[in-house]
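> sequence-free structure coming up:
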């Protein structure tokens, strides 16, 4: 199971929620004020109803009855108007707060180190951006204002009941310990329960996404049963987590139901007995009973939404956990002094206690072309990702111009080093926007120059709307080679001085790969290039070759030097050429590199 992204503590979530609402004091005061006025208007009803009963009992005049009835109707109408605008003010405040939270979350998620996202799995981040955001949206737009209304209304109802008759307010005390005990029992267990529930749902999402993405591989290897079993296990964990939170609700809600029904019964019995003894009037008894009945609704609403608040709090903690993830950008870091990249004593492992790289030492000379070769699983791609700043070493350092790659902002890092891999993505938008996304203010001549550099301008101009043609999902379809050319054009526009190539053409057919190599050659010209070489022809044409075995660089030198040394590289070279063992020293004369080859 992949380690999840961090989760913020309850204290951090509470402080952040308060800080969000404090950013809009005017809107917050307006919402609270309107709700307060609506609650006060609602309190007039029971008191007027009690007066109405009292007037009827003593045989009052019709004019007095009409006056009380009109006042009662007027307060009901006023309360309805105030509630309408109070909800509108709460909705505006909630949407404003939620919009700011979403913007901060997306901005922070986009700056997460790729290594952090990859180790956590796409499912966790996807669940946070969808299910948790939706849950928090419901909490901010509905649960928070509803809870606020319930608290204000309930507090004012208790005050009004005490004013009518302190004796008739006493039965409320019977429900307090039941409510407090039941709610404390629930609140102690609910946060961790909902966090487990959301984490289990992330595992389901992660497993399903992995199965869909690798559907062809699953089918080819006949592993459908294994994937179904994985999904069943994930769903089983999710079911157990949800069953636990359901258990909490099924215990808590009946207890709460008793806690506010019991005071109602006791008020009727106590009030009737006091009325028969002449201690309270019929009007007081009527008003008190109506107030107690009126108290049930906000209390019920408060406790019902408390469950939603627990869900929202868990979602907020998970969203804030992204903010708590390791920072990649550190403002104030000095600019690199030069373009030399140095790897010193680097150790790295994806899982704690299992190192992939062990004490790697390497210096990249500006402008050189270095090929990194070695058997599968030796750590070649891991070293390349460290050189590109996608991962940070657990020990040692990777610096450019004397500055650690991990200390650079994402924008500055990509201006220094960029990774060119088999993966690429075309975003929904125009071709111009896709190329210029690395420099949004780039003018059209710069975009055209970048496309021309990778031999893509001709087909780009041939699109229905030229550079303004919409591509991506639902747009004009592009071939894999064209998509890769767009990715290379972005690099030309970004203009990094060092490129890390991880078999950028390996997944293309030979003809497309041959054309793309011409584009790649234009990109790498004049730059420092590190090629993760799975095919040794690129190593043959490199300035130096680094042989990686078991997480260490065991050989470093030119192609000719390493072949003459008769070490691991020489064995790889002979194996790649299909020669078991030469009868005489190999001819190490360097073939002339193709003019259009990356190396």
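Now that the structure is in, tell me what you want to look at. The structure displayed is predicted, hence computed values, not measured ones. Residues are numbered from 1 along each chain as shown.
> all contacts plus neighbour counts: C-alpha atoms, from now on.
Noted.
> just the strands in the stretch 251-400 of the chain please.
For the stretch 251-400 of the chain, strands defined by DSSP state E, counting those that start in this stretch occupy the ranges 341-348, 357-364, 369-373, 395-400.
> may I see the buried residues of the helix or strand hosting residue 516?
Residue 516 is located in helix 510-524, with elements delineated by DSSP states H and E. Across helix 510-524, burial judged by 16 or more other C-alpha atoms under 10 Å covers 513, 515-524.
> let's bring in a second one:
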């Protein structure tokens, strides 16, 4: 069962957002300053217009009226210029913050332990890297600057209104309670609701990804309806989550609309009553009505973009929550002394109440070839992943050269032990980059030597641009066997002293698998090899064979000795030999080279 990656709490989100802004103090001050200047230019218009009304009423000269009109026009032009540069500054600040956040998120993802990624499932991580990043991008680019503009304008308009006459604060008091009550009601419910919405979308992505990746298995077992039911259930949960957030908006938005439309009407009626009693002038009333009308735009922006801010905050919480699973490495990394691997008292459980391995003890000497065999579900692959440092034991220890695998940084661990599985990946880029990613900047000669060692040089020379040929999606498509050879060439450059082979050729057709055995033999030569043998051909050539039953090593020794003992391994060997002879004699299994 997959477990979602952690989600940061509100305090962590606010702290991270503040830290991001503090990294660009100059640009942030310039952005705020430009918006304040643009808002002040906007506020000059209503005050001057009120003065113009008073001047007309007092019978001022035409020249004086012209000066006021030109001044108003000048402030309108200044407002436009300042607004343009304020938006440019906001966009520049937003893009820098977004770029920094994306880079940091990518670094966090790349440092995630593989076991954590596997337990979380692909859907959750995929949703965070796509939907959450997109939502945050929209928030940083638009919602944050628009909200900042709205808040600055709102504060300055209220101050300008009070400077016209403190009496005009009364109409504002009518709308404030409605706005405060509605916004508090919304904000108490929105954060959790949007987190549920994003989590539900992750479940949809996870289910669809599993269905697509396992389409053949689903069809072979006739489980189409089960997957359809799973998808329908996930979609329903997602729909219910989105319907709830929509409900929140349909309640909150009308309350906000009322809170800033009502003061406009009240200001006009109340101001007219004040004017009739000589408490305010007609010019003051004109300015006040326009100022209250100006409040509509920032309040409308707040109501429109606060929803996006909540979505962005939920996405940011999911993105920075990834950092919570990164285990800090010790300040001083220990250096392994030799390549001896020791497993002592190892127990492991994927779930707390279901232990898979029970008290495993094992020692691997440098250069030894060990085959791990047993029936399906016995714990062979789990032991292999513990030996490769993919998982950490629940109890006990796995050490290399006297140092626990858990204490080694990822790049140091892969220089000691590497896992070779049935899975492989060709990244978008040149063939050179695909191979050299194990050691960035490695000379071309070493890249070619690694490819030659795995017998890939022939087809590499036939590529249109050799090592500079683009491969992967949109480039030259490599066959599964060629992609596996690229993965093996990476291993040669990484040069680990121990390899854990988990049926690296099992998914290839028999002919391709037999050809690839030559490549794999070049990689394992001279190294310590642990072969997870689902088929027993490779066990025959091993120095020792470990037989796993129900998460325990029940037999350990050379092939001939175990066959002669007539125990569990002998039974497996007779069963496999009988099946191989009855079949086509396929021996496409990962070899253990001498």
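Cool, the structure landed. Remember, predicted model here, so these are calculated numbers, not experimental data.
> hmm, who's touching the helix holding residue 516 of the first structure?
453-455, 481, 484-485, 488, 491-492, 499, 505-506, 596-599 (C-alpha atoms under 8 Å, 6 or more residues apart in numbering).
> doesn't residue 554 of the second structure lie inside a strand?
Yes: Residue 554 of the second structure: assigned to a strand according to DSSP: H, G, I helix; E, B strand; the rest coil.
> and it, what pairs with it in the first structure?
Correspondence of residue 554 of the second structure to the first structure, assessed by TM-score structural alignment: residue 554.
> and that match, how far from residue 405 of the first structure?
If you measure residue 554 of the first structure against residue 405 of the first structure using C-alpha to C-alpha, to the nearest Å, the figure is 24 Å.
> try residue 76 of the first structure
66 Å.
> quick revisit: now the strands of the stretch 251-400 of the first structure in a markdown table, with distance to residue 430 of the first structure and mean neighbour count?
Formatted as a markdown table, these follow (distance: least, C-alpha to C-alpha, whole Å; neighbours: other C-alpha atoms under 10 Å):
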| stretch | distance to residue 430 of the first structure | mean neighbour count |
| --- | --- | --- |
| strand 341-348 | 36 | 20 |
| strand 357-364 | 37 | 18 |
| strand 369-373 | 34 | 28 |
| strand 395-400 | 34 | 21 |
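> quick revisit: from the contacts of helix 510-524 of the first structure, which land in helices?
453, 481, 484-485, 488, 491-492 (DSSP state H).
> can I get those in JSON lines including neighbour count and distance to residue 446 of the first structure?
As requested, these are exported to JSON lines (neighbours: other C-alpha atoms under 10 Å; distance: C-alpha to C-alpha, whole Å):
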{"residue": "453", "neighbour count": "21", "distance to residue 446 of the first structure": "11"}
{"residue": "481", "neighbour count": "19", "distance to residue 446 of the first structure": "21"}
{"residue": "484", "neighbour count": "26", "distance to residue 446 of the first structure": "19"}
{"residue": "485", "neighbour count": "26", "distance to residue 446 of the first structure": "16"}
{"residue": "488", "neighbour count": "27", "distance to residue 446 of the first structure": "14"}
{"residue": "491", "neighbour count": "25", "distance to residue 446 of the first structure": "12"}
{"residue": "492", "neighbour count": "23", "distance to residue 446 of the first structure": "10"}
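> and the gap between the residue lying closest to residue 375 of the first structure once chain neighbours are set aside and residue 379 of the first structure?
Spatially, and ignoring its direct neighbours in sequence, residue 375 of the first structure is nearest to residue 549 (6.8 Å; C-alpha to C-alpha, 6 or more residues apart in numbering). According to C-alpha to C-alpha, residue 549 of the first structure stands 7 Å off from residue 379 of the first structure.
> for residue 279 of the first structure, same thing?
88 Å.
> ok, residue 337 of the first structure next?
From residue 337 of the first structure to residue 379 of the first structure the distance is 29 Å (C-alpha to C-alpha).
> more crowded one of those two?
Between residue 337 of the first structure and residue 379, counted using other C-alpha atoms under 10 Å, residue 379 has the larger neighbour count: 24 against 10.
> surely the more buried one meets residue 546?
No: counting by C-alpha atoms under 8 Å, residue 379 of the first structure stays clear of residue 546, with 11.8 Å between them.
> what residue of the second structure matches up with residue 225 of the first structure?
Using TM-score structural alignment, residue 225 of the first structure pairs with residue 225 in the second structure.
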